[in-house]
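This is the structure alone, sequence omitted:
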């Protein structure tokens, strides 16, 4: 830290934490179930194509450092109404995102205790309840604790990869594409959950001591570390577990058990609980503050704004999030909804947010420069991922339409003369930034949500 601002070291650690998250506890298996060994193509493609997304967000953050992140970029480029839509998309994505994160940890609890699959829902509900209660009490995980959790996750992924590597066999990679080319796109959508932390990391731009110098470096280091971890993990998941990879809710536990022995099961489960609870706690805190800020700035009902000031607890917004998340958890339990669709729903919302951010970059970055062309590639890439959402695409479209209608009814038509208001609407995410971007998963994108 430099005078209360982020230096390169801590900023990079927080960036890594924004991209990595508890979703990776289950994603290798979900991708394998969708595409088999061909899911490796999805991992590699997303890694390569996330480079222009990351570089573009770094460029925007360096030029326009602001805690509002994507919302502030959209406000600058397109005005307050579209910025409000982005805020709604974040807010709506949180219930599915935090439930997915809690279930990722809950499944490990059920597995290590030898309980039925339904016990995973109960463990997830307990994680969510603990996070909500902690937020009502105003308790937050410290920044240093969040960094510790980030280190724990990196260590866990590295150990799982290294210890399982000797058990990789070539036979597990055939047939390579059992379900055809379209399965690669299906796997890419669920994996977007793991790559959508860049829009959450964009909230950190204003916190760097020297954004123009530190942001590009932090982005490059994060891309390198995340790339090595994700590719290594995806290869050993397929190569060591074979067809069993796609049938397990706890792939990291299987990898650790294969490489270390049965004793690793309890250690992996304990790490999964800590990661899920830390991430869910932070996402709920961030969403509660985001809702209060949206209420303050007229993008949501004004009564949500109470408690949104510095040092206060936005209990009304928190209650809304708790009710929505509780209802979704109950429905998922009664209907035995698996983890896969929850992550796909979250990915659809976050992909829509990323498209908005990339579209804004086309207006804010100098035209016909390498960065501008990188943004063009990023827009096309994210639209392709979004297209694989299929019918799930209806959800972010409906939420965005509701946000636009609400904004118009409350504020009337938006004119170019009203552009100064855009800066105010960019602030809601800033209120949530301190909580969201310190998360070791910021995935339900973190904002993940």
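Noted; the coordinates are in hand. Keep in mind that this is a model prediction, so the values were computed, not measured.

alpha carbons only for contacts and neighbour counts from here, please
Noted.

And for the nearest residue to residue 312 once chain neighbours are set aside, the neighbour number?
The shortest distance from residue 312 to any non-neighbouring residue, by C-alpha to C-alpha, 6 or more residues apart in numbering, is to residue 138 (7.9 Å). Here the number of neighbours of residue 138 (other C-alpha atoms under 10 Å) works out to 14.

Would you agree residue 138 is in contact with residue 313?
Yes - the pair residue 138 / residue 313 is scored as a contact, 6.0 Å apart, by C-alpha atoms under 8 Å.

quick check, the residue nearest to residue 312 in a helix?
No - Residue 138 sits outside any helix when classified using DSSP: H, G, I helix; E, B strand; the rest coil, being coil.

Any figure for the gap between it and residue 425?
Distance of residue 138 to residue 425, given as C-alpha to C-alpha, to the nearest Å: 25 Å.

In this structure residue 11 contacts residue 218, no?
Yes - using C-alpha under 8 Å, residue 11 is in contact with residue 218, at 6.7 Å.

Those two: which has the busier surroundings?
Legend: neighbour count by other C-alpha under 10 Å for residue 11 and residue 218, higher for residue 11 (25 against 22).

And what about the more buried one, helix, strand or coil?
On the basis of three-state DSSP, residue 11 is classed as helix.

Let me know the helix or strand that residue 434 is in.
Per DSSP states H and E: residue 434 is located in helix 428-436.

so what does that helix touch, helix or strand wise?
helix 264-296 (3 or more C-alpha pairs under 8 Å, 6 or more residues apart in numbering; DSSP states H and E).

Try it again at 10 Å.
Applying 3 or more C-alpha pairs under 10 Å, 6 or more residues apart in numbering; DSSP states H and E, we find helix 428-436 packed against helix 70-78, helix 80-113, helix 198-201, helix 264-296.

In JSON lines: the ones you listed, plus distance to residue 184.
Written out in JSON lines, the entries for the helices and strands packed on helix 428-436 read as follows (distance: least, C-alpha to C-alpha, whole Å):
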{"stretch": "helix 70-78", "distance to residue 184": "28"}
{"stretch": "helix 80-113", "distance to residue 184": "22"}
{"stretch": "helix 198-201", "distance to residue 184": "22"}
{"stretch": "helix 264-296", "distance to residue 184": "27"}
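
another structure for you, compare them:
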């Protein structure tokens, strides 16, 4: 008779990759009763595979382009000066190294849950739960941070097109002239309603919006470069490399979309091939756009003018052309773009909650899927409510740094997971393998740790408080109700 598992063995138990994949397809069968059982009313045992390569790539691009480039320059340029271009390159290198690690794990473990699921298979349950908490923070706060900027571009569009603006009290972020950011809350509600209609419909709408935003950003680069003045690039790095590094740490949340691709693992056609391709496509498109826009922006406007500037890129177009039509078009494109980002990031968070609910580490209601739409309706409502409250009442700079920290922690775990899975499951089918292994994942972790060091101390305090709350949930609920515990039996592994 097997001896009872120690606490250490229980919290470090790993979920076999075969079980993860069987669960994602609804094929898992066991004679061991699950505690707690799935709700009898929870229809549709698994998500529907309805997303192709183009739509999945658009999810990655849609979750990434807009989270930073439409408004983060207003906070990053004052820190780094024109050298913010180098900050974007540094963040892109880190994201690129991690993207290769994501591509391998996503092709080998094509399930929802992203780095939470990867950590469950490689590092153990308690680490996976901590990563899941980081992802929930990362996605929830990122969606809030992005939607906060929506009101600024709405005002820019209304001002140029119709000659009026919404009052700052309801259109600006709290602490920046506003009290309650009403447009941000409205945006989250609209995304919630669209996501409840279904993943396929949401992916189609997002793909259309991504096309619009790409055209708008290319237009910005083309027009802004006509106003390029080399004198605007001097001094290039007024705050030195420390400023470059701090800006890179802050803007890293702009690359969250790479993780969003892997949250769709159970809704993608031919996931072993489609997931890694979509991740690489999203990385290349996003990096080229970010660097191009950053160069055009700091070349067209003196770096000292960025601080406190609302809807800054639209203002640059107005200054360069002396006309309102380019800024009207750009502001409208930004409105569509930020809608797209908020939509996809909320989508990603609901799928992480779905996976954690199915694993039993969160209440089973989070694993319920609508029989009509094939989507987790309850998750969408819960996430949207939380995001709306954050967007309406929390200052933007706090949101951005928290997102960066959560993203960097999750990215580090993915890179470590690649190395562990290569050792523990070398024969696992992989649709993509990290080039330059093991140097690439090691460099990815090193870059992530370096960027983490550049964040504000207050961010670490808030992050620690979040993880402490997550630990309380794990030890009071998740440890007892974990389905992996039920599958292994009371004696443990």
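Structure's in. What do you need? All values reported here derive from a predicted model rather than from experimental measurement.

if we can go back for a sec, nearest to residue 359 of structure 1, of the helices and strands packed on helix 428-436 of structure 1?
helix 70-78 (8.1 Å; C-alpha to C-alpha).

how distant is the closest one from the center of its chain?
A distance of 19 Å separates the centroid of the chain from that of helix 70-78 of structure 1, by C-alpha atoms, centre = their mean, to the nearest Å.

One more: stretch 105-117 of structure 2?
Chain-centre distance of stretch 105-117 of structure 2: 15 Å, with C-alpha atoms, centre = their mean.

same check, this time on stretch 420-438 of structure 1
Distance of stretch 420-438 of structure 1 from the chain centroid (C-alpha atoms, centre = their mean) equals 17 Å.

can you give me the helices for the stretch 251-400 of structure 2?
257-262, 271-300, 312-321, 325-358, 377-393, 396-424 (DSSP state H, counting those that start in this stretch).

So which bit of structure 1 is stretch 212-231 of structure 2 matched to?
Matched against structure 1 by TM-score structural alignment, stretch 212-231 of structure 2 falls on residues 152-171.

list the buried ones in the matching stretch?
Neighbour counts over stretch 152-171 of structure 1 (16 or more other C-alpha atoms under 10 Å) mark 152-154, 156-165, 168 as buried.

Was I right to think residue 360 of structure 1 contacts residue 366?
No - the criterion here is C-alpha atoms under 10 Å, and residue 360 of structure 1 misses it with residue 366 at 11.9 Å.

What is the aligned counterpart of residue 290 of structure 2 in structure 1?
Residue 290 of structure 2 maps onto residue 230 in structure 1, by TM-score structural alignment.

Tell me which residues touch its match, please.
Contacts for residue 230 of structure 1 (C-alpha atoms under 10 Å, 6 or more residues apart in numbering) come out as 20, 24, 28, 40, 43-44, 47, 157-158, 161, 194-195.

Could you do residue 68 of structure 1 as well?
Residue 68 of structure 1 sits next to 74-75, 83, 87, 200, 202-206, 423-433 when contact means C-alpha under 10 Å, 6+ apart.

Residue 8 of structure 2 now?
Neighbour list for residue 8 of structure 2: residue 126 [criterion: C-alpha under 10 Å, 6+ apart].

Relative to residue 426 of structure 2, how far out is it?
Distance, residue 8 of structure 2 to residue 426 of structure 2, by C-alpha to C-alpha: 26 Å.

and of the helices of the stretch 251-400 of structure 2, who's closest to residue 207 of structure 2?
Of all the helices of the stretch 251-400 of structure 2, it is helix 325-358 that lies closest to residue 207 of structure 2, at 8.6 Å by C-alpha to C-alpha.

Could you give the number of residues near the nearest residue to residue 223 of structure 2 once chain neighbours are set aside?
What sits nearest to residue 223 of structure 2 in space, not counting adjacent residues and going by C-alpha to C-alpha, 6+ apart, is residue 317, at 7.0 Å. When neighbours are counted by other C-alpha under 10 Å, residue 317 of structure 2 registers 28.

Settle this for me: residue 317 of structure 2 is touching residue 228, isn't it.
No - when contacts are counted by C-alpha under 10 Å, residue 317 of structure 2 is not listed as touching residue 228 (11.5 Å).

Mutual contacts of these two, please.
Common neighbours of residue 317 of structure 2 and residue 228, counting by C-alpha under 10 Å, 6+ apart, are 297, 300-301.

tell me which of those is nearest to residue 235 of structure 2?
Checking those against residue 235 of structure 2 by C-alpha to C-alpha gives residue 301 as the nearest, at 13.1 Å.

re earlier: mind putting the contacts of residue 230 of structure 1 into a markdown table with distance to residue 309 of structure 1 and secondary structure?
Listed next are the contacts of residue 230 of structure 1 as a markdown table, based on distance: C-alpha to C-alpha, whole Å; DSSP: H, G, I helix; E, B strand; the rest coil:
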| residue | distance to residue 309 of structure 1 | secondary structure |
| --- | --- | --- |
| 20 | 29 | coil |
| 24 | 34 | helix |
| 28 | 40 | helix |
| 40 | 45 | helix |
| 43 | 41 | helix |
| 44 | 43 | helix |
| 47 | 38 | helix |
| 157 | 38 | helix |
| 158 | 40 | helix |
| 161 | 44 | helix |
| 194 | 31 | helix |
| 195 | 31 | helix |
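
Identify the farthest-apart pair in these.
Using C-alpha to C-alpha, the pair of the contacts of residue 230 of structure 1 lying farthest apart is 161 and 195, separated by 19.0 Å.

Give me the distance between the equivalent of residue 404 of structure 2 over in structure 1 and residue 390 of structure 1.
When structure 1 is aligned by TM-score structural alignment, residue 404 of structure 2 is paired with residue 347. From residue 347 of structure 1 over to residue 390 of structure 1 the distance is 12 Å, taken as C-alpha to C-alpha.

hmm, back to that, looking at residue 360 and residue 366 of structure 1, which has the bigger crowd around it?
The neighbour comparison of residue 360 of structure 1 against residue 366 (other C-alpha under 10 Å) goes to residue 360, with 23 against 12.

So what does the more buried one match up with in structure 2?
Per TM-score structural alignment, residue 360 of structure 1 is aligned with residue 417.

Need the nearest residue in space to its match, chain neighbours excluded.
residue 122 (5.6 Å).

now residue 251 of structure 2
Take residue 251 of structure 2 and drop its neighbours on the chain: the residue closest to it by C-alpha to C-alpha, 6+ apart is residue 68, 6.4 Å away.
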